[in-house]
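A.B. asks: Predicted model and sequence follow; I will ask about them next.
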Amino acid sequence: MGRRSERLSKQGMLAGDGSGEGDVIQVVSRAFDVLRCFEGHEARLGNLEISNRCGLPRSTVSRLTHTLTRMGQLVYLPRDQKYRIGPSAVAMSSSMMKGLQLRNLIRQRLADVAEQLPGTVGFVIPDRFHLVYFEFARSASALGLHEVTGSRISMASTAAGAAYTAALQPEIGDALIAEMEREVPDSAKLLKPRIEANRQFLREHGYVVTCGLWSPHINGLAVPLWSPQYQTVVVVTIGLLAAMYDEERLHREVAPLMIELGRAVGGLLEGAEGDFLNSRLERKPIAVAVHNNNKPITSEGVNDLEAGTRRARSARSVRARDGRR
């Protein structure tokens, strides 16, 4: 029993481990694939559109949407002959989003950085081959990047995705890329050649940078964290106009703020592990990290965490596995 729980928890790191397909009830997996197609509450999709989006036969989609409608997860709109997210799905997601104080505190931390940098700052969580914005904050002067809560971004073409995959234990990250090669080969081709360099940079600096990958006009920087609640890596990230923030400026000016943001959000996650309303969740001003020769220096009190290990760990920072404890 313990070994099975260990395996399932480890597979959860990459939200779909191909090596564990024997443990997955396929119809449940496909039902969630259908629900993932509805990215917004107002999205309206027919069976053909759902079939094209999730790569399932239309007959299979028809059976799944019928069942999901009877469960209240979807609602059928006769006039449009399409579906939209149903009340049961909304209620379930609302119940999962309890602990609004924690979310508000995370949002405030993101806003602290957004007040200092003209970009979009986000806190994202993994969902198969994508990452989803759990919270975000945007500078009033931000241009070029307009993600909102619930937006899904590619794992292969963003700084957040680069940081997430680099922070995974190597065998977990390699398994994820292998699954991507089977299901989304174009994404795998984009991510695979860069993952070793990303791991090395994360070990040395505590963050990952991508320039012009998602868009030629956007550069990004991301810091991975360990979430005790979900036993997985989550990420704080920022996107900025490339014309204003080239790679050198990202390292020099943006990295210290984002590393400090990672510490702050990590502390909130760690304190909220047992109680979202814990009195320890206090807001403190974000300070710029001390750096030397434009290289951020982490404080001695910050753990260098091995992503993917099974022991409980601090959420304050995550670096790719390098043998340190």
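C.D. replies: Yes, it's here.
A.B. asks: From now on I want contacts and neighbour counts done on CA atoms only, so please keep to that.
C.D. replies: Fine.
A.B. asks: in this protein, which spans are strands?
C.D. replies: Assigned by DSSP state E, the strands in the chain fall at 74-77, 82-85, 120-127, 130-138, 152-154, 208-215, 218-227, 232-241, 291-292, 295-296.
A.B. asks: Export those strands to a markdown table and append columns for distance to residue 104 and mean neighbour count.
C.D. replies: Below are these laid out as a markdown table (distance: least, CA to CA, whole Å; neighbours: other CA atoms under 10 Å):
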| stretch | distance to residue 104 | mean neighbour count |
| --- | --- | --- |
| strand 74-77 | 29 | 19 |
| strand 82-85 | 25 | 21 |
| strand 120-127 | 12 | 26 |
| strand 130-138 | 9 | 23 |
| strand 152-154 | 20 | 20 |
| strand 208-215 | 26 | 20 |
| strand 218-227 | 17 | 29 |
| strand 232-241 | 15 | 27 |
| strand 291-292 | 29 | 11 |
| strand 295-296 | 28 | 19 |
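A.B. asks: alright, now check it against this:
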Amino acid sequence: MRPRKEPSKAVGTDRDFVVALGRGLEILRAFRKEGEALGNRDFATRTGLSKSTISRLTYTLHRLGYLSYNPDTARYRLATPVLSLGYACLAGMPTLQLAKPYMQELANYSGMPVALAGRDRLTMLYLERCRGSNPVTLAIEVGAHIKLATTAIGRAYLAGISDDLRTEILEEIRSHEGESWPAIERGINEALECHARHGYCLSIGEWKTDVNSVAVPFIPTDGSPVMAFNCGGAAPHLSRDWIVSDIADRLKDLVRQVSAISP
């Protein structure tokens, strides 16, 4: 499959971009933990917006029902309508339900969790996850974010997108990582070369020193954004040799099967 072209996120010169709407969404994105309560000062710190702008945005989002407000603490929480948007998004992804039986089959075989994720800026967001039988497993659930640059699933996403979008994202990672960039760049380049040769990407102790993983990009045919499947676990239970000799091919088969039945 050829890499999919996706729209650039650059909006500085986009005259059709609605700045106020973008800022409002940044408020919603400022929440990073389950049940987190934030005040206007927290929003200002996390978004870089002025306090006066923050006050208007939080007031508006509260009036619309997307934020709940506690007058005793002067803090906001995400409200139920935000959750409804998330469920509506998941319901619009038929791949999740189609892929789950194949994911569970590989999880049962390997004993390791198998996941499907999409990009959220410089992270990968878990959209589906099937548990394996191995008691030593990664505590990553649906809705969790993991780094894009050092994980197999993030690198597989990079392998599946267009050259232009990949260049843009890599520049963002370079700017974000600073002095760590040279080592991260080497790991990404090695993963992309591995994908070009073998059809999968690896992260062997690079995201976490005791975790190994393999991932394969999934490019939907309906125009949806590129996603990626992975299988990962504790290094003593998921060795590089086992990944290369067995698990990687099974994961590639999983993606082929899902691609064949996807709309």
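C.D. replies: That came through, no problem. Treat the numbers as computed from the prediction; the structure is a model and nothing was measured.
A.B. asks: And the TM-score between them?
C.D. replies: Scored against TM-score structural alignment, normalised by the length of structure 2, the superposed chains reach a TM-score of 0.85; 257 aligned residues with a CA RMSD of 2.6 Å.
A.B. asks: Quick check: whichever residue in structure 2 pairs up with residue 150 of structure 1 vs residue 223 of structure 2, distance?
C.D. replies: In structure 2, the residue matched to residue 150 of structure 1 (TM-score structural alignment) is residue 143. Computed as CA to CA, to the nearest Å, the residue 143 of structure 2 to residue 223 of structure 2 distance reads 22 Å.
A.B. asks: The two: who's more crowded?
C.D. replies: Each of residue 143 of structure 2 and residue 223 has its neighbours counted (other CA atoms under 10 Å); residue 143 has more, 15 against 10.
A.B. asks: what sits against that one?
C.D. replies: 125, 126, 127 (CA atoms under 8 Å, 6 or more residues apart in numbering).
A.B. asks: counterpart of the second one in structure 1?
C.D. replies: It stands for residue 126 of structure 2. Looks like residue 126 of structure 2 aligns to residue 133 there (TM-score structural alignment).
A.B. asks: Name the nearest residue to that match, ignoring sequence neighbours.
C.D. replies: residue 124 (4.4 Å; CA to CA, 6 or more residues apart in numbering).
A.B. asks: For the one you found, give me its contacts.
C.D. replies: 131, 132, 133, 134, 135, 160, 234, 235, 236, 237.
A.B. asks: how about 6 Å then?
C.D. replies: 131, 132, 133, 134, 235 (CA atoms under 6 Å, 6 or more residues apart in numbering).
A.B. asks: same question, residue 72 of structure 1
C.D. replies: 86, 87, 88.
A.B. asks: in structure 2, which of those remain in contact?
C.D. replies: Conservation of the contacts of residue 72 of structure 1 in structure 2, assessed by both residues aligned by TM-score structural alignment, their matches' CA atoms under 6 Å: no contact is retained.
A.B. asks: From residue 204 of structure 2, how far off is the residue of structure 2 most remote from its centre?
C.D. replies: Relative to the centre of structure 2, and counting by CA atoms, centre = their mean, the farthest-placed residue is residue 72 at 35.2 Å. Residue 72 of structure 2 sits 48 Å away from residue 204 of structure 2, going by CA to CA.
A.B. asks: The aligned partner of residue 249 of structure 1 in structure 2 - how many residues pack around it?
C.D. replies: Superposed on structure 2 with TM-score structural alignment, residue 249 of structure 1 falls opposite residue 242. When neighbours are counted by other CA under 10 Å, residue 242 of structure 2 registers 12.
A.B. asks: Please apply the same query to residue 57 of structure 2.
C.D. replies: When neighbours are counted by other CA under 10 Å, residue 57 of structure 2 comes out with 20.
A.B. asks: For stretch 76-95 of structure 1, give the aligned segment of structure 2 as residue numbers.
C.D. replies: Using TM-score structural alignment, stretch 76-95 of structure 1 pairs with 69-88 in structure 2.
A.B. asks: which residues does residue 86 of structure 1 contact?
C.D. replies: 72, 73, 74, 75.
A.B. asks: Adding distance to residue 179 of structure 2 as columns, could you present the contacts of residue 143 of structure 2 in CSV?
C.D. replies: Output for the contacts of residue 143 of structure 2, formatted as CSV (distance: CA to CA, whole Å):
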residue, distance to residue 179 of structure 2
125, 25
126, 28
127, 31
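A.B. asks: got a list of what the residue positioned nearest the centre of structure 1 touches?
C.D. replies: Nearest to the geometric centre of structure 1 sits residue 125, at 2.7 Å (CA atoms, centre = their mean). Residues in contact with residue 125 of structure 1 (CA under 6 Å, 6+ apart) are 131, 132, 234.
A.B. asks: before we move on, the earlier item: out of the contacts of residue 86 of structure 1, who's nearest residue 144 of structure 1?
C.D. replies: residue 74 (33.4 Å; CA to CA).
A.B. asks: Would you check how far apart the closest one and residue 35 of structure 1 are?
C.D. replies: Applying CA to CA, the value for residue 74 of structure 1 to residue 35 of structure 1 is 8 Å.
A.B. asks: ok, back up a step: how do the contacts of residue 125 of structure 1 look in structure 2, which are kept?
C.D. replies: Where structure 2 agrees (both residues aligned by TM-score structural alignment, their matches' CA under 6 Å), the contacts of residue 125 of structure 1 reduce to 131, 132, 234.
A.B. asks: now, among the residues you listed, which is nearest to residue 44 of structure 1?
C.D. replies: Nearest to residue 44 of structure 1 among those, with distances taken as CA to CA, is residue 132, at 19.8 Å.
A.B. asks: Skipping adjacent residues, who's closest to that closest one in space?
C.D. replies: residue 152 (4.5 Å).
A.B. asks: all helices for the stretch 151-300 of structure 1, in order.
C.D. replies: 159-167, 170-183, 185-191, 195-205, 247-249, 255-271 (DSSP state H, counting those that start in this stretch).
A.B. asks: Just name the most buried of these.
C.D. replies: Neighbour counts (mean count of other CA atoms under 10 Å) averaged over each of the helices of the stretch 151-300 of structure 1 peak at helix 159-167, with a mean of 31.
A.B. asks: Thank you kindly, that will do.
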